[in-house]
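Colleague: sequence and predicted structure are below.
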Amino acid sequence: MSKKRRIISLLTMILTLFTLSVNGQATSAYIDKSKVDNGVINVNYNSSKSVAVRVSKGNTNYDYILNGNNTIPLQSGDGDYIISILENVEGKKFKQIAKETVTLKALNPNEVYLQSIQMINWNNEMNAIKKAKELTKNAKNDKEKATAIYNYIVNTISYDNDKASRTSSNYIPNIDSTLKAQKGICYDYASLTASMLRSVNVPTKLIMGYKNDIKEYHAWNQVYLQDTNEWITIDTTYDAGLKNGNTKVTMIKDIKEYKIEKQY
């Protein structure tokens, strides 16, 4: 949870679009659809300028700035997605470089929540992922995996008030940096939680929006438990704060206490 400012990230970015031709370039050259059955695409467009990607399905839009891991999720269910690649002109103004419709027919609707994506960036060589496998090696089911990782994060990671006051709008978490520093903002907590759980085959969403007793923009997680076929809400940031105050916490939260604006 942010103390002095909201974690706006790219979620509220307003892109002013200038419709230009693609100059003969095939849009498909920029969009790798080899993993679309898993609910993700990869965007490859190199430029000295800032490049954004807008993913639209119906009335829902998600905006991303290309930065390192350019794997982008298609998390709004099966159907047609319009992928627009945009290059910065000045300020928050972008021109359209390419546009393509991608059709998703997922083999498993939860598969997208197991992938490494831009804001939940992980691989098996990362220390955080090695730690997740260590923590869950004796777990008998998904709930035990979730509990082990939840307990570790809540008891190990502290909230970083200074970082909350100076984080830029295009900040992307690095889970190994969070693990090493043992502190972070709500975005860091939620990204670390999602990465660790995804790495041990537990579908996990990173959610952004509001909690009923927090004024600032917030990030938390929803976790799918295959054994009971349910999504549960967990909030490692919130509970880490309560733990520091010696307040009793419970892992599973009431979804009615949260207002979801975006999910990844």
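Modeller: In hand now; what should we look at?
Colleague: contacts, neighbours, all on C-alpha from now
Modeller: Noted.
Colleague: once you drop chain neighbours, what's closest to Ala52?
Modeller: Among residues not flanking Ala52 along the chain, Ile65 sits closest, at 4.3 Å (C-alpha to C-alpha, 6 or more residues apart in numbering).
Colleague: next one for the comparison:
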Amino acid sequence: MKKTYIQIVSLLCLLLLGACTKEPAPTKETQQVNEQEQKKNDYDAAVEKKNAELGMTPLELTAYSEEVGAVLVEPTHTNFAVNEIVTVKGTVENQDQLQENYVWIKIRFDGEALSDDSMEYYAPIQDGTFKQDVRLFNGEGEYQVTVMLPSTDRKNYYYDLAKFTVFNVNPTMRRDLTYTPFAQDAGLSLEVPDSGYIKESGIFTLKGKIATIKGTNETLMLELKKDEDTWKHVLPVKNGQFTYDVPLFYGKGVHQLKVYVPDEEKKDYYQAGTILYIDNESELVTEPISYMTTYHERGVNLTYPTTGGEETNLTYRIKGTIDKDAPFAKETTHLYITTKKDDDEALSVIPVDNYTFDDEFYLRFGPGTYDVTVSVPEIKEKNSSKFYYYDVAKFTVESIGTEDQRDSLPSRGVQSDAPEITALAKELVTEDMTDREKAKAIYEFTAKSIAYDVEKQKNSEFQWDDSALKVLELEKGICQDYTYLALALLRASGMEARYVAGTAGAGFNFSRHAWVEVKVDGEWLTMDPTWGAGYIANGEFVANYTEDYFAPNEEAFKTHSRSGVQY
């Protein structure tokens, strides 16, 4: 009985111990590892089976291998199977005789590829050895691989070392990021994306480093292609780093992006660095922005828009920054925006504050396609009656606005929506006035309130911010300033008015001039408040108001020659 009792107790202890030491349920991570291990085992089994079917034959090298003392350690057969990766490994005894320090490996997929049916690796030769793990990028199928060595007497020239066929049993599709010798020598590396084939929608981020570029104005070049469409863009590199949101302009489908590195020996010349394929899932087709060399030289970074061809209604916004380390960055206090539709053109000014700009401009000529040009001002020491600027970017905008408001909207120098101007306009005109009476009141105020600035004209003391508000504050100006103020007050009063450019004078004594045309009762009425203000005698302005230049007849206005309207 005692023995039986001991046996029963022992059995209970074993049962209890078994219950206490039950293995925990596998975690999600453990399951994934197990699944991956199982897949690897399945692929390895598939490799063995395929190799048995292929009846592998030994790999033979070309005669060039003997000339340079090259040996291919891996692979060893001309036809074989692998699980996604094939290793190319070898030695070169006479490396010092080669003109380049890279082995060129070309891979071509036999069949329809997801992006491109080929890709290339450049494996560095170090101390006479090279090794490269080559990913068979298009998944399961057959690939042709060519291994080439550099020439002994010609730069950038290669001879075949070996060719072989390899079958990939793994269906996974993934392209490596590969770099040309130019890119590797320059130290190019992409942080984003981390693959040579990605899926994006409309835009994707490119970010990386290039070790040999340390200056503030160095560049890379991008080339985006899809079918027959191509766009090139020079990308600034600062302190060896770069980042850029690349628009996928050409709609749904695979875009190819080539990244080029600067040539060390040729100025403004680039060499291929790497290739990416971006499968755009967005069907939106947009237009590229054209960037000029001045864009990078002056440190402009246009963060919006990133593409052309957008639709808008009446106004359009641009924003971005100026690199504070770029030439004339501190002096770049504004940008010029030229908008052109058919034969009509307008010039707007966008302020730059603390190296940043973010503002709107008008599309004043009604619905349609506008060509927009962004420019930086020429920075000069001497005064001038003309302003010069350099184009930095061009794009198009599609206005869906319903009205042509060219002569009604505020414009450069004509702040008709400013509180000071609208308040003054309300003082000068009343609702019971006729259009002619309103125009006459504004003509009289402008001519009587502003003194002609002889020194400004004599010394060409023109400024980019000359305007209605400025002349109202200074109470002096030249013809453009009288015109700015009169236009602002007229438009603030609800009247259409425009800036007329031309010349004025008699005989050989004439010069550039500006005056006003205002629509009165459906007809354009001419008025010149500058000449109505007085005259110059002995180099001094003499105030002498006259109505002669309000709606003058043709004979009275024969001293003026009209060249056109400016916006």
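Modeller: Yep, that arrived. Just so you know, these numbers come straight off a predicted model, no measurement behind them.
Colleague: care to give me the TM-score?
Modeller: Here the TM-score for the pair of chains, by TM-score structural alignment, normalised by the length of the first structure, is 0.71; 240 aligned residues with a C-alpha RMSD of 3.8 Å.
Colleague: residues in contact with the residue nearest to Ala52 of the first structure?
Modeller: Leu10, Ser50, Val51, Ala52, Val53, Asn170 (C-alpha atoms under 8 Å, 6 or more residues apart in numbering).
Colleague: my guess is the fifth one contacts Ile82. True?
Modeller: No: using C-alpha atoms under 8 Å, Val53 of the first structure makes no contact with Ile82, being 10.2 Å away.
Colleague: ok, those two, which is more surrounded?
Modeller: Val53 (22 against 16; other C-alpha atoms under 10 Å).
Colleague: residue in the second structure paired with the more buried one?
Modeller: Applying TM-score structural alignment, one finds that Val53 of the first structure aligns to Ile337 in the second structure.
Colleague: in a strand, its match, correct?
Modeller: Yes: counting by DSSP: H, G, I helix; E, B strand; the rest coil, one finds Ile337 of the second structure located in a strand.
Colleague: what's the burial count for Thr402 of the second structure?
Modeller: 12.
Colleague: ditto for Tyr45 of the first structure
Modeller: Counted with other C-alpha under 10 Å, the burial measure for Tyr45 of the first structure works out to 18 neighbours.
Colleague: kindly report the same for Ile149 of the first structure.
Modeller: 24.
Colleague: now do the contacts for it.
Modeller: Per C-alpha under 8 Å, 6+ apart, neighbours of Ile149 of the first structure: Ala132, Leu135, Thr136, Thr193, Met196, Leu197.
Colleague: quick one on the thing from earlier: for the match of Val53 of the first structure, list the residues it contacts.
Modeller: By C-alpha under 8 Å, 6+ apart, the neighbours of Ile337 of the second structure are Leu347, Ser348, Val349, Ile350, Phe361, Val372, Thr373, Val374, Ser375.
Colleague: sorry, back to before: of the contacts of Ile149 of the first structure, which is the most crowded?
Modeller: So for these (other C-alpha under 10 Å), the most neighbours sit at Thr193, 32 neighbours.
Colleague: stretch 68-88 of the first structure: end-to-end distance?
Modeller: 17 Å (C-alpha to C-alpha, to the nearest Å).
Colleague: do the same with stretch 240-259 of the first structure
Modeller: 20 Å.
Colleague: which of the contacts of Ile337 of the second structure does the first structure keep?
Modeller: Mapping these onto the first structure (both residues aligned by TM-score structural alignment, their matches' C-alpha atoms under 8 Å) leaves Leu347, Ser348, Val349, Ile350, Val372, Thr373, Val374, Ser375 still in contact.
Colleague: burial of the fourth one, as a residue count?
Modeller: So the one you mean is Ile350 of the second structure. 20.
Colleague: tell me the counterpart of it in the first structure.
Modeller: In the first structure, Ile350 of the second structure lands on Leu66 (TM-score structural alignment).
Colleague: same check, this time on the last one
Modeller: Alignment note (TM-score structural alignment): Ser375 of the second structure maps to Leu86 of the first structure.
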